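# Provide a 3D model corresponding to the input given below.
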Amino acid sequence: MVYCLLCAAVVIILLCVKIYLLKKSAREISAQFADRLKNDTNNTIYVSSGDKDIRSLAESLDSQLSVLRREKLSCIQGNRELKNAVTNISHDLRTPLTAIRGYLDLAEKTDDPQKLRRYISVISQRTDAMQQLTEELFSYSVIISKDEPGDTEEIYINQLLAECISSYYPVLTESGISPDIDLTEEKVIRTANRSELSRVFSNLLTNAAKYSSGDLEIRLTADGVITFANTADNMTSVQAAQLFDRFYTVETARSSTGLGLSIARTLAERAGGSLTAELTEGRLVMTMKI
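The predicted structure is shown next:
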């Protein structure tokens, strides 16, 4: 009887110790979790308990904290980009509007037909710039609001790329560019949305026409790697790294909305590929893997 009572007492004591340690660990986790939420730190939650369930709980909370940190950074970056976007859009809208208002005033005060034609020509150019900006903004908002591509089909990449180059050939030649084209003869077939993939190629060609110093190499390999390479004497590596940022424009191309390459990357990734840019020895190389 005494032996049974002693065993029961030992068990009760051990259970009390276990409960005490568990409560201590819970307080440690609670305090550290609150601290990690309040302070920007990558420190993990430490628990003195050796209990595997308690340690598993701490690891799970660490994992969730990591997700929260990434989302927080994403929100901060998004807010920063939004502020920059509002500033850029305000500037891009205000500049042509100011010019239009000014030339309208001049047009009202002159009877000279030659001056009047010149004023109307400038007003027309500024109006076109505003139309381009609003269309790009609308297009971008539609694209980012979709999580999945539209109707997909098997696409002969060689043919689609050749068609896009052909349609842009007049634009390239007007910029003094005679593209050097090398498309593999082996068929490259991918399942994607035709119009979205065509938009990617068009935006890359438009970018080349803006920034090329007179040359352009377009390559398509059998494994689906597409490169657009051109000399870009006036571009820096910092500018090249920012080309895909929303609303970013190189200073020499302020007529651009800064959305074209951002749209291209979004659509390339939606098609299961990737799009990167690199400045190497004065040459801008856009690489798309599809």
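
# drop to CA atoms for contacts and neighbour counts, all remaining ones
Will do.

# what's the burial count for S121?
13 (other C-alpha atoms under 10 Å).

# And for the one 5 residues further on?
Each residue near R126 was counted by other C-alpha under 10 Å, and the total is 19.

# Let's see this one next, to set against the first:
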Amino acid sequence: MKLSTKYIIIILLSILIFPVSFLGVNFLYYLVIMQLADFSPEEYYAPEEIEETWVQEIQSLEERATQDITSSLRDVDRYPESVIFWVKDNGQLLMSNHPSKDWSEEWNVSSLIRHLEEDRGEEYFTTSAYLEGAEDSGYAFLQIPSSYLETNIGVGQYQYSTIWFIAIGSFWFLFIYISWLFFNRTRKRLVRMQEKMETNENQLIPSKMKIEKDDEIGQLEHSFNQMVNQLNESHEKEKHEAMIRKRLISSLSHDLRTPLSIMNGHIHKLNQYDLKDDMAESIHVINEKIVFLSELIDNLSSFTVLSEGKLPMNKRQTDITGVVRSSLIAWYPVFEEQGFEIDVDLQESISWNVDEMWFRRILDNLLQNVLRHAAGGKYVSVRTENEKETTVLKIQDRGEGMQKPSKKSGAGIGLSIVDMMLEQMDLEKRIFTGTSGTTITILPKEN
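Here you go, the predicted model:
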């Protein structure tokens, strides 16, 4: 059954639950108490039976003498605590067994009835019958305490009312429980799907769901499984393509090194001749491109090895300021030759758990990027600073920013290698770039 159908049924039940349960429980309740109720007529009397019996008894006294009638009425003890009045047609009170009232005054019928109503309130039941005697005639009244007037059903209702409340409460509780069960199961299925959708670092693609029902959520689970299949196929395809790409890069790196070495040898040989200025400039440009290609091949090889996790790493506690000074000594002549202003401030010492060779490679890539892409600013700054109780390393230039393409821009492999090495050494870099320059900050990862 579809969820929408179940939901509509619950709505209909919520509308009908009160009238249906009330009528149904009442019907069953009366059937039950009719079977359970067994009461003695000496304790409880039905009003209809009292009226019928009283009329019959009064009729049996007709045409008798007044003294016989009053004597018979006084002897009536059929009903406990009953009060009997016989009022003459002209209002004269002929007889009363009421023990606490002075009946010396004369009454008319209407005033007596009014008096009885005021006197009894809701505590007495009153019935009357016309009694015509041989000498006097008038109305005979019978008054009985209401506590003795009940039918079997009425008494059953009084004694078994708890059953009625339990039945009504059980019926409504059952409806509430069924509704809760429906919504709780629906919620659990949705939560289970949400848990499947949430991936973690050990599981990039969620696992399939077990389809239990063919309803709307079941169809959603089926679509989710189809999505998982597509993700698995895409992931396998991506892995296959990555493997092909790595093999291609490795092969190209190996194949390109030989011709580049030959070209570099011939360039060195040509530089030994006395060439014209334009020829010498051309040789210089060719040499720069060969160096650039060699660096690119090295980066490609390093990227491939890093991505496969095959580049060995030997992490130990290292004085980073010492490594930075050593790298700057090697790069200082290069920057000075290009006319760079070099600003170095390494007063704050840094000690990180890193691989020294990897960190030197990171510095070389970053400084090489400054030389290649920010040469227009003619400025490089390397300094250590305290930021939020953490000592960081900053490399800054005054180039045109990373958002503007450089004539010597490559595929960004150098920065990718930097990111991968920093990631594996639990470090990170933050970049702030603009038209006035770029600042790269290296710092430990936040836990």
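
# Leaving out the residues flanking it, which one is nearest to M130 of the first structure?
L93 (6.5 Å; C-alpha to C-alpha, 6 or more residues apart in numbering).

# I'd say the one you found and D128 touch.
No - here L93 of the first structure does not reach D128: they are 11.5 Å apart, not a contact under C-alpha atoms under 8 Å.

# Among those two, which residue is more densely surrounded?
Shown here are L93 of the first structure and D128; by other C-alpha under 10 Å, L93 has more neighbours (16 against 13).

# what secondary structure does I431 of the second structure sit in?
Here I431 of the second structure is recorded as strand under DSSP: H, G, I helix; E, B strand; the rest coil.

# For the stretch 201-350 of the second structure, which segments are assigned as helices?
Per DSSP state H, counting those that start in this stretch, the stretch 201-350 of the second structure has helices spanning 216-270, 277-307, 320-337. These are given in chain order.

# Roughly how far does the nearest residue to I290 of the second structure once chain neighbours are set aside sit from V291 of the second structure?
When the adjacent residues along the chain are set aside, I290 of the second structure lies closest to L260, with 6.6 Å between them (C-alpha to C-alpha, 6+ apart). Distance of L260 of the second structure to V291 of the second structure, computed by C-alpha to C-alpha, to the nearest Å: 9 Å.

# Likewise for D355 of the second structure?
26 Å.

# Next: N184 of the second structure.
N184 of the second structure is 68 Å from V291 of the second structure, by C-alpha to C-alpha.

# same deal with L94 of the second structure?
143 Å.

# do G218 of the second structure as well
For G218 of the second structure, the distance to V291 of the second structure - C-alpha to C-alpha - is 61 Å.

# Next secondary structure after the helix or strand hosting I50 of the second structure?
Assigned by DSSP states H and E, I50 of the second structure belongs to helix 47-59. Later in the chain than helix 47-59 of the second structure, the nearest helix or strand by DSSP H and E is helix 66-74.

# buried sites along that following helix?
Across helix 66-74 of the second structure, burial judged by 16 or more other C-alpha atoms under 10 Å covers T66, I69, T70, L73.

# Same question for stretch 187-197 of the first structure.
Under 16+ other C-alpha under 10 Å, the buried positions of stretch 187-197 of the first structure are K187, V188, I189, R190, A192, N193, R194, E196, L197.

# Closest one to K83 of the first structure out of these, please.
E196 (28.0 Å; C-alpha to C-alpha).

# counterpart of the closest one in the second structure?
The alignment partner of E196 of the first structure in the second structure, by TM-score structural alignment, is W358.

# so what's that match up against?
W358 of the second structure makes contact with M313, M421 under the criterion C-alpha atoms under 8 Å, 6 or more residues apart in numbering.

# switch the cut-off to 7 Å
Residues in contact with W358 of the second structure (C-alpha atoms under 7 Å, 6 or more residues apart in numbering) are M421.

# What distance do you get for it to Q368 of the second structure?
Using C-alpha to C-alpha, one gets 15 Å for the distance from W358 of the second structure to Q368 of the second structure.

# R94 is in contact with M130 of the first structure, correct?
No - counting by C-alpha atoms under 7 Å, M130 of the first structure sits too far from R94 to count as a contact (9.5 Å).

# what about stretch 202-219 of the first structure, start to end distance?
15 Å.

# nope, stretch 275-285 of the first structure is what I was after
End-to-end distance (C-alpha to C-alpha), stretch 275-285 of the first structure: 10 Å.

# most centrally placed residue in the second structure?
V191 (7.8 Å; C-alpha atoms, centre = their mean).

# in what helix or strand does that residue lie?
Per DSSP H and E: V191 of the second structure is located in helix 161-197.

# Could you report the neighbour count for R430 of the second structure?
11.

# what about it, distance to T441 of the second structure?
5 Å.

# returning to that earlier point: what angle do helix 66-74 and the helix holding I50 of the second structure make with each other?
Inter-element angle recorded for helix 47-59 of the second structure and helix 66-74: 160 degrees (by axes from the mean of the first three to the mean of the last three C-alpha atoms, to 10 degrees).

# which residue numbers in the first structure go with helix 47-59 of the second structure?
Using TM-score structural alignment, helix 47-59 of the second structure pairs with nothing in the first structure.
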